[in-house]
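Undergrad: Let's see this in three dimensions:
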Amino acid sequence: MPATTSERVRRRRDALRAAGLRPIQIWVPDARQPGFAAECERQARLAAASDAADHDLGRFMDAALLDLATDIDA
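TA: Okay, the predicted model is just below:
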């Protein structure tokens, strides 16, 4: 007789726990809600304006990319 869905789920979860993992629950914004896209755009504009106002950010990011490229080549 085939295993029930709950038995398969239990076995899978037991295997994951045996592998050192544990279940967690996270809550994320519901992208289906009215106004979600507008809020994303608002926050993106704020982040872009902040980045544009930070004159050292470009140099910092260039240095970080150079450092990353150096680490990859090593």
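Undergrad: going forward, measure contacts and count neighbours with C-alpha atoms only.
TA: Fine.
Undergrad: And for stretch 55-74, what's in contact with it?
TA: Counting contacts by Cα atoms under 8 Å, 6 or more residues apart in numbering, the residues outside stretch 55-74 that touch it are residue 51.
Undergrad: I misspoke; the intended subject was stretch 27-39.
TA: With Cα under 8 Å, 6+ apart as the test, stretch 27-39 has no contacts from any other residue.
Undergrad: Near the closest residue in space to residue 22 that isn't next to it in sequence, how many residues? Count them for me, please.
TA: Nearest residue to residue 22, sequence neighbours excluded (Cα to Cα, 6 or more residues apart in numbering): residue 16, at 7.2 Å. Number of residues near residue 16 (other Cα atoms under 10 Å) recorded here: 13.
Undergrad: Now the second one, please; I'll put the structures next to each other:
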Amino acid sequence: MTSRARVSAYRDRLRSEGLRPVQVWVPDVRSADFATEARRQSALVASAASHSDDMQFVEAISTTWDE
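TA: Take a look at the predicted model:
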């Protein structure tokens, strides 16, 4: 059996189980641009006032892992 036939049979089995293929695009975390943007956003979060309205809202709706 060729690899093309195996893949086709595998996909047919998945479809018969009610599944469908979905293509998902995600950021390339190995990219230098990604690392630069992650550092930029992290610095913004770190320098934000911890008592801002946004943070108060997050704290109000958050629960701890123990609960």
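Undergrad: ok so, going back, how much space between the residue mapped onto the residue nearest to residue 22 of the first structure from the second structure and residue 57 of the second structure?
TA: Mapped onto the second structure by TM-score structural alignment, residue 16 of the first structure lines up with residue 14. The span separating residue 14 of the second structure from residue 57 of the second structure equals 43 Å under the rule Cα to Cα, to the nearest Å.
Undergrad: The match of residue 16 of the first structure: helix or strand, and which one exactly?
TA: Taking DSSP states H and E as the criterion, residue 14 of the second structure maps to helix 3-16.
Undergrad: go on, residue 44 of the first structure?
TA: Here residue 44 of the first structure, judged by DSSP H and E, is contained in helix 36-53.
Undergrad: quick one: what helix or strand has the alignment partner in the second structure of residue 30 of the first structure in it?
TA: Matched by TM-score structural alignment, residue 30 of the first structure corresponds to residue 28 in the second structure. Under DSSP H and E, no helix or strand contains residue 28 of the second structure.
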